[in-house]
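**Student:** Provided below for reference: sequence and predicted model.
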Amino acid sequence: MPIYAYRCSACGHAKDVLQKLSDPVLSTCPACGAEAFSKQLTAAGFQLKGSGWYVTDFKGGSGGTSAPAAKTAEPAAASTSSSESAAPAAGCGGSCACH
């Protein structure tokens, strides 16, 4: 069941209410009794758990089974001639600015 945030525009009383989707919207303030109690717009909260796509593809850190980035050797790149430096690096595919 979702938790809805309510606020009274008459007295400022705020309250979080656990309601079913089918429950009617509350309109009477429990603090002052005025018919000025209304739902507030709030951000939805959720948490991704488990070992699915989030952990392997998007979560930062060392967890997951995503492939490690290819490393290039610094000394070998420095000793190549200018005609060889125009070729893409290993694993680049020509889609970056390394050449």
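**Tutor:** Done, it's in. The structure displayed is predicted, hence computed values, not measured ones.

**Student:** could you use CA atoms for every contact and neighbour count after this?
**Tutor:** Fine.

**Student:** and for stretch 16-32, what's in contact with it?
**Tutor:** Stretch 16-32 is contacted from outside by 1-6, 8, 11, 13, 34-39, using C-alpha atoms under 8 Å, 6 or more residues apart in numbering.

**Student:** structure two is appended below for comparative analysis:
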Amino acid sequence: MPTYEYVCKECGHQLSAEQKMSDPRLVDCPACGKPGLERQLSAGGFALKGSGWYETDFKGSSKTTKSEEGSTSAAPPCAGGACACH
């Protein structure tokens, strides 16, 4: 569930609220009781948990695929880079 940051434009009170995305925005300030709460833009955060694929899992691997093993000839260079093959 996302956490939203709010600030009251009347008294300056700040608060965080854990809400569903479908929940209506908060309006009434718990500090002054006036309907002055505004939702603020804040940086979202996430945590990687459990085992999974990471970029470093396969770095430095010397294994080659079958398509790399059968490919021994290099493609001829293009004349001035003005060919239709790219």
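**Tutor:** Cool, got the structure. This one's a predicted model, so the numbers in the text were calculated from it and none came from an experiment.

**Student:** farthest-separated two in the contacts of stretch 16-32 of the first structure?
**Tutor:** 1 and 11 (27.3 Å; C-alpha to C-alpha).

**Student:** please enumerate the strands of the first structure.
**Tutor:** Along the first structure, the segments classed as strands by DSSP state E run 3-8, 14-18, 37-39.

**Student:** buried sites along the longest one?
**Tutor:** This points to strand 3-8 of the first structure. Across strand 3-8 of the first structure, burial judged by 16 or more other C-alpha atoms under 10 Å covers 4, 6, 7, 8.

**Student:** mean deviation, that strand versus the second structure?
**Tutor:** Average distance, strand 3-8 of the first structure versus aligned residues of the second structure after superposition (mean C-alpha distance after the TM-score superposition for the first structure): 0.7 Å.

**Student:** the last one now?
**Tutor:** Mean deviation of strand 37-39 of the first structure relative to the second structure after superposition (mean C-alpha distance after the TM-score superposition for the first structure): 0.7 Å.

**Student:** and that strand, which stretch of the second structure?
**Tutor:** Aligned using TM-score structural alignment, strand 37-39 of the first structure spans residues 37-39 in the second structure.

**Student:** what two of the buried residues of strand 3-8 of the first structure are the furthest from one another?
**Tutor:** Going by C-alpha to C-alpha, the pair spanning the buried residues of strand 3-8 of the first structure furthest: 4 and 8, at 13.4 Å.
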